[in-house]
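> Sequence and predicted model, in that order:
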Amino acid sequence: MSDVIRLKKLGKNYGSRRGLVDLDLSVTRGEVFGYLGPNGAGKSTTIRLLLDLIRPTSGRALVFGEEPRRHAVPLHRRIGYLAGDFVVNPRQRVDECLNFLADLRGGVPRVRITELAERLDLDLSAQIKTLSKGNRQKVGLVQAFMHRPELLILDEPTSGLDPLVQQTFLDLVREAKAGGQTTFMSSHIMSEVEAVADRVGIIRAGRLVACDTVAHLRASTLHEVEVTFTDAPPEAEIAALAGVTGLAVAGDTARFQLAGSPDGLIRLLAGHRVAALRATTPDLEQLFLAYYGTDDNAMEATRV
């Protein structure tokens, strides 16, 4: 599969502050890539570099094998973009705005616009200045998806949307993937990324700290395990297992964290009588926190 996005040692400085640091990343054709991080981590900076809205301090960004700086206009024709701060003319009606944007793209069937608006429960006759934040976001989603672009670049796409519309958005991403489109989706909402992403990148203070499938990221993190035995727990045997930390025994119950394969634990438990077993698999939010944590020194690391 060919790379739709390829970043090579990409860096961006804002004066003495580093927005991105030596970012290496690739996104393949047809992939849904979730880009996670809190505000200020570098997500929007990455997207603006991809679109040539700002220029890199170092390194290269390639989209469809071309540099955005030299080929911005033809590349933009192949991209559907939703900005994190989507703004359009507030004096227009929704249909006027979308028809205008469609004409700028060389024309989009009006039935396509109507279909998307109906699915997102967007009133095409409303004036944009009367819309809530969530409904303005729906306008942004329609304009990003309406021309069926080869690449969707979405910056915090569900901001302000209610849960039902969020589900419709996820359906649109799945349909885009089924049609061969590529999606690069920046978000800090873990559940939506986990629902559709093939791979996840976690950015921390301008640096990519993890990039893998959710399943592989889970395999490399700690699992919370609780085992209740019918007899006294084999404390020494559990403590000797590879990957076990934080062992605490209370009565007939042992609680601990397990990293890596559970094979050794399963073999140990097979030799004992177990009354109950609970192992908690971390969700994407827990994985994110494991990489990001609450370390305030991360932002200081980006200062020159």
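Everything's here; your move.
> use CA for all of it now, contacts and neighbours both
Fine.
> in the stretch 51-200 of the chain, which spans are helices?
68-77, 94-104, 110-119, 133-145, 163-178, 190-196 (DSSP state H, counting those that start in this stretch).
> Can you spell out which helices and strands pack onto the last one?
Using 3 or more CA pairs under 8 Å, 6 or more residues apart in numbering; DSSP states H and E as the contact criterion, the secondary-structure elements in contact with helix 190-196 are strand 32-36, helix 163-178, helix 284-292.
> Hmm, Met299 is touching Ala205, no?
Yes: look at Met299 against Ala205 with CA atoms under 8 Å: they come within range, at 5.4 Å.
> now the helices of the stretch 51-200 of the chain as TSV including mean neighbour count and distance to Gly19?
Below are these laid out as TSV (neighbours: other CA atoms under 10 Å; distance: least, CA to CA, whole Å):
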stretch	mean neighbour count	distance to Gly19
helix 68-77	15	19
helix 94-104	17	31
helix 110-119	15	35
helix 133-145	22	26
helix 163-178	16	28
helix 190-196	17	22
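> take a look at this one as well, against the first:
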Amino acid sequence: MTTGSTAIELAGVSKWYGRLPSGHSALDSIDLSVEAGSVFGMIGPNGAGKTTTMRLLLDIIRPSAGSIRVLGSEPKSGGPELRRRIGYLPGELRLEGRVTGRSLLQHYARISGPVAPGAIDGLAERLGVELDRPVRTLSKGNKQKLGLVQAFMHRPPLLVLDEPTSGLDPLVQREFLAMVREARDAGQTVFLSSHILSEIQQVADSVAILRAGRIVTVSSVEGLRQSAVRRVRAGFADATPGAVEVALAGIPNLSDLVVKVSGRAAGGVTDITATVGGDIDAFVKAIAAFTIVDLAIEEPDLEESVLKMYGAEARAER
């Protein structure tokens, strides 16, 4: 499968348990398309439906409604042949037993298909996991590393990774993100979930934001960044607070404006702090009319933007 085709397609997918309306709805009419050769991130709080979506892709559970295609096949009919083309890391990884990590990975290799010589040791070295210790003696973080090795080791066309950095220290998280970029560069598709937006934005091409089993939005990371909120701070040497307020009054995406005068220079300086949502062009043009002695524009706050999206979705449901 090459870039430009579709690796994952969900159309009207719902999943519920028990009989509705008294039963529990885990997913509600999800439509989703993931381009092959891309990194697609799914963000949402616990219980949003991320794990349910991933289990549907692997045919661990089946949808109550809608259709799914993964690498050109339906999960329910793809069988072992399809699953061997997927590297999967579950969100709740349980590895126990007296066998060593190496023995366990060799067992998985017999199931998943050919693994290139040296691939297991190379990945283990990158992630810093000892393969010759019994699995039961490993910490949660080291078990997570073993899970990542088994997902990546046979270089599958599709990687499905549920909360992959759980339990990993920052240095290992950085190495994992490098592995994801390398997989994309090699033409693999990566579908990963997280509740940490900053993690997703470092590697993802596109992102879906979930809340309560529904998609709030699907966007490129760059598109999300452009629509995100920025904190701005500025100081003007030749403007009164009233003049500044008038100049900024017509900017619809400006909020939380605070104007005050400081004594940093003769005659005082008018300082402002504010929040600008999305396009910052109108704000920059408005303040260009003054003599600017101080200006700071923070990077877009994607976390805050996502929280606002959750809030808007919640209000729409009322």
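Happy to help now that I have it. From a predicted model like this one, the values you see are computed outputs, not experimental measurements.
> Can you classify Glu299 of the second structure as helix, strand or coil?
Of the three states, Glu299 of the second structure takes coil under DSSP: H, G, I helix; E, B strand; the rest coil.
> what residue of the first structure takes the place of it?
Correspondence of Glu299 of the second structure to the first structure, assessed by TM-score structural alignment: Thr281.
> Look at that match and say how many residues are nearby.
Per other CA atoms under 10 Å, the neighbour tally for Thr281 of the first structure reads 15.
> For it, give me its contacts.
Counting by CA atoms under 8 Å, 6 or more residues apart in numbering, Thr281 of the first structure touches 218, 223-224.
> ChimeraX command for the buried members of those residues?
Those of these that count as buried under 16 or more other CA atoms under 10 Å are selected in ChimeraX with:
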select :218,223,224
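> which ones are touching the most centrally placed residue in the first structure?
Nearest residue to the geometric centre of the first structure (CA atoms, centre = their mean): Gly34, 2.6 Å. Applying CA under 8 Å, 6+ apart to Gly34 of the first structure gives the contacts 184-187, 193, 197-201.
> how about 6 Å then?
Gly34 of the first structure makes contact with 185, 193, 197, 200 under the criterion CA atoms under 6 Å, 6 or more residues apart in numbering.
> what's the counterpart of the second one in the second structure?
For Val193 of the first structure, the aligned residue in the second structure is Ile200 (criterion: TM-score structural alignment).
> Quick check: closest non-adjacent residue to that match.
The shortest distance from Ile200 of the second structure to any non-neighbouring residue, by CA to CA, 6 or more residues apart in numbering, is to Gly41 (5.9 Å).
> what does Asp59 of the second structure give?
Counting by CA to CA, 6+ apart, Asp59 of the second structure lies nearest to Pro75, which is 5.3 Å off, once chain neighbours are set aside.
> From Ala48 of the second structure, how far off is the one you found?
According to CA to CA, to the nearest Å, Pro75 of the second structure stands 22 Å off from Ala48 of the second structure.
> Please apply the same query to Pro117 of the second structure.
To Ala48 of the second structure, Pro117 of the second structure is 39 Å away according to CA to CA.
> Over to Glu81 of the second structure?
For Glu81 of the second structure, the distance to Ala48 of the second structure - CA to CA - is 30 Å.
> Count the neighbours of the closest residue to Leu254 of the second structure other than its chain neighbours for me.
Setting aside the residues directly before and after it, Leu254 of the second structure is nearest to Val276 in space (CA to CA, 6+ apart), at 4.7 Å. Neighbour count for Val276 of the second structure, taken as other CA under 10 Å: 25.
> What's the match for Arg184 of the second structure in the first structure?
Using TM-score structural alignment, the partner of Arg184 of the second structure in the first structure is Lys177.
> An error on my part: the question was meant for Val246 of the second structure.
Val246 of the second structure maps onto Ala236 in the first structure, by TM-score structural alignment.
> how near is its match to Thr45 of the first structure?
Between Ala236 of the first structure and Thr45 of the first structure the distance is 50 Å, computed by CA to CA.
> Those two - which one has more neighbours?
Legend: neighbour count by other CA under 10 Å for Ala236 of the first structure and Thr45, higher for Thr45 (19 against 9).
> Now the helix or strand encompassing that one on the second structure. Mean distance?
Here Thr45 of the first structure, judged by DSSP states H and E, is contained in helix 43-50. On superposition with the second structure, the mean distance recorded for helix 43-50 of the first structure (mean CA distance after the TM-score superposition for the first structure) is 0.4 Å.
> In the second structure, what range does that helix match?
Going by TM-score structural alignment: helix 43-50 of the first structure matches residues 50-57.
> Trace the helix or strand where Arg230 of the second structure lies over to the first structure and give me the residue numbers.
If you go by DSSP H and E, Arg230 of the second structure is part of strand 229-236. Alignment note (TM-score structural alignment): strand 229-236 of the second structure is matched to residues 222-229 of the first structure.
> roughly how far out does the matching stretch sit from the chain middle?
Here the centre of stretch 222-229 of the first structure is set off from its chain's centre by 30 Å, with CA atoms, centre = their mean, to the nearest Å.
> List of residues touching that stretch?
Contacts of stretch 222-229 of the first structure with the rest of the structure, by CA under 6 Å, 6+ apart, involve 252-259, 273-281.
> before we move on, what about stretch 148-158 of the second structure?
Stretch 148-158 of the second structure is contacted from outside by 85-88, 115, 119-120, 123, 188-190, using CA under 6 Å, 6+ apart.
> Arg84 of the second structure -> the first structure?
Match for Arg84 of the second structure (TM-score structural alignment): Arg77.
> Look up how far Arg273 of the first structure lies from its match.
Counting by CA to CA, the gap from Arg77 of the first structure to Arg273 of the first structure is 64 Å.
> And the strands in the stretch 151-300 of the second structure?
Listed in chain order, the strands of the stretch 151-300 of the second structure (DSSP state E, counting those that start in this stretch) span residues 158-162, 189-194, 206-211, 214-220, 229-236, 254-262, 269-277, 292-297.
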